[in-house]
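# Sequence first, predicted coordinates after that:
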Amino acid sequence: MHVDVIVLAGGRSSRLDGVAKASLVVGSTTLLQRAVEAGRGAVAVGEGGSPGTGGRVVVVGPDDETTALGDTLRDPRASSCAVLRTREAPPFGGPAAGIAAGLAALSGPPAPAAAGPAAARAPLVAVIACDHPRVDRALPAVLAAVLRDGADESIDAWAARGRDDRLQPLLAVYRRAALDRRVAAVRRERAHGLDGASMRTLTEGLTFAPVPVPTVDTADIDTWADAARFDATPPTASVAAGDHPTHSGGAR
């Protein structure tokens, strides 16, 4: 399986008093680190558990040092998976605008280190929001469903769904052609294009295959009460300074 990954990290975090969600620390890592590492794991998935054909990860959001993302990029495993950075236009344009920016970045020429077959445009794109603290559990379940049902061309996307019956379009894997088609359609149909467009608008008409996962694995962090449920804390001064320890497994 060949999949690229878009990690969305560009929200305002208004209900967290402006503290960037991406910078919250769960266990020993920031939420953005956890999302990037989940994405890195996704590009390595192949048939029957064999290695995948590679892919790229793009982080859409501000270049915020408090996320300690540099620690993840300095991990020796980073050399096997290119991690790009980009920003939605205009900033804070919402998740649909972020996805469009991510697709554009993934469509550009690969860096020299990423040259080769794995750098080609992947037919599948995983989209994950950085505010899901258990993305490392939910995303593998979605990928397993893609491996199982990927030959069914009537399916445009696979998305996690908890027992609360809520489909999570930001914990999902899409066929790139379907996403490209919807991005182009929204640009044509809305005066402001993707700016401020909802995920409902972007995914209108797409056929989703729900992937059952534990509801807690689909939860996101929007408020301090949500953060408390996952023992998520604001970044410390050492994290902001880039002295955060490199993560190698994830808090469970």
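Perfect, I can see it now. Note that the structure is a prediction, hence the values are computed from the model and not measured.
# going forward, measure contacts between C-alpha atoms and count neighbours the same way
OK.
# the strands in the stretch 151-252 of the chain, which residues?
With DSSP state E, counting those that start in this stretch as the criterion, the stretch 151-252 of the chain has strands at 157-161, 167-175, 208-212.
# Need the residues that contact the first one.
For strand 157-161, contacts defined as C-alpha atoms under 8 Å, 6 or more residues apart in numbering pick out 138-139, 141-142, 145-146, 167-175, 206-213, 215, 218.
# just the longest one next, same as before
Contacting residues not belonging to strand 167-175 are listed as 123-129, 135, 138-139, 142-143, 146, 156-161, 199, 210, 218 [C-alpha under 8 Å, 6+ apart].
# ok, now which ones touch residue 94?
Counted by C-alpha under 8 Å, 6+ apart, residue 94 has contacts 10-11, 195-198.
# Of these, select the buried ones using a ChimeraX command.
Applying 16 or more other C-alpha atoms under 10 Å to the contacts of residue 94, the buried members can be selected in ChimeraX as follows:
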select :10,11,195,197
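# Okay, one more to line up with it:
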Amino acid sequence: MFAVIVAGGTGERLRASAPAPVPVKPLLEDATGRRLIDRVLDACTSCRGRIVVSGPVPLPADVTLVREDPPLAGPAAGIAAGVGALPPDFTGDVIVLPADLARPEAVVAGLTGPGVVSADGHLQPLIFRAPAGQLRAACSGNLVDAPVMRIIRALDLPVIRMSAATVADVDTWEDALEHGFTHRRTHGHTPGKEG
């Protein structure tokens, strides 16, 4: 199985709600220095490969970094970019996840077979598992600024039910506080230590 982790958004809601400048959302840290993206990557360590769709971010050497074309073309284009980075001969399943999940281990554990997640009656189109061949076909064509539901409809996946707490994400500073991502260090600057 491969994991495609979509992290290409601007994080506008987080930046707008934070009381001080924050790094790009995937690089938010908890008190131990563990980043939001690290939690998602760690939840996918059993996968044959991990592909992150993002702008330039420091990642482990065994993680493939790709970018949607053009940048900021939306999550559907991001998924397509990640799928394009799969080995051509890969025929297993692919799990697709957003990079801002607060409890990614629980989400990955619940993706036991192909399906798209629904949380308390609300479809979560950025959280699904699908066979690679079907996903490649669903990602064909121009997906720039297209809704992710276009991919989901083409896949025709069964629904996997999870709770809203399981699929909670970090969209705002309030979410960051709730889930322990309160470290405000930004690149080259540590609060309280003026240079």
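Received the coordinates, thanks. Since this is a predicted model, take the numbers as computed values, not measurements.
# Quick TM-score on the pair, please.
Here the TM-score for the pair of chains, by TM-score structural alignment, normalised by the length of structure 2, is 0.83; 181 aligned residues with a C-alpha RMSD of 2.1 Å.
# Out of the contacts of residue 94 of structure 1, the closest to residue 71 of structure 1 would be?
residue 10 (19.5 Å; C-alpha to C-alpha).
# what do we get in structure 2 for the closest one?
In structure 2, residue 10 of structure 1 lines up with residue 8, judged by TM-score structural alignment.
# Tell me who's in contact with the residue nearest to that match when sequence neighbours are not counted.
Once flanking residues are discounted, residue 8 of structure 2 sits nearest to residue 54: 4.3 Å by C-alpha to C-alpha, 6 or more residues apart in numbering. Contact analysis of residue 54 of structure 2 by C-alpha under 8 Å, 6+ apart lists 6-9, 65-68.
# Which members of the residues you listed are the farthest-apart pair?
Between all members of the contacts of residue 54 of structure 2, the farthest pair (by C-alpha to C-alpha) comes out as 9 and 65, at 14.6 Å.
# At which residues are the strands of the stretch 1-150 of structure 1 located?
According to DSSP E, counting those that start in this stretch, the strands that the stretch 1-150 of structure 1 contains are 3-8, 25-26, 29-30, 57-60, 83-86, 124-129.
# roughly how far is the last one from the heart of the chain?
Put plainly, it is strand 124-129 of structure 1. Relative to its chain's centre, strand 124-129 of structure 1 lies at 5 Å (C-alpha atoms, centre = their mean, to the nearest Å).
# To what extent does that strand diverge from structure 2 after superposition?
Superposing on structure 2 and averaging over aligned pairs (mean C-alpha distance after the TM-score superposition for structure 1), strand 124-129 of structure 1 comes out at 0.6 Å.
# Which residue range of structure 2 does that strand align onto?
Going by TM-score structural alignment, strand 124-129 of structure 1 lines up with residues 93-98 of structure 2.
# cool, and the fifth one?
Residues 63-66 of structure 2 are where strand 83-86 of structure 1 aligns, with TM-score structural alignment as the criterion.
# now for residue 133 of structure 2: what does it line up with in structure 1?
Per TM-score structural alignment, residue 133 of structure 2 is aligned with residue 177.
# what sits against that match?
Residue 177 of structure 1 touches residue 123, counting by C-alpha under 8 Å, 6+ apart.
# same question, residue 92 of structure 2
With C-alpha under 8 Å, 6+ apart, residue 92 of structure 2 has these contacts: 1-2, 131-132.
# This completes my enquiry, with thanks.
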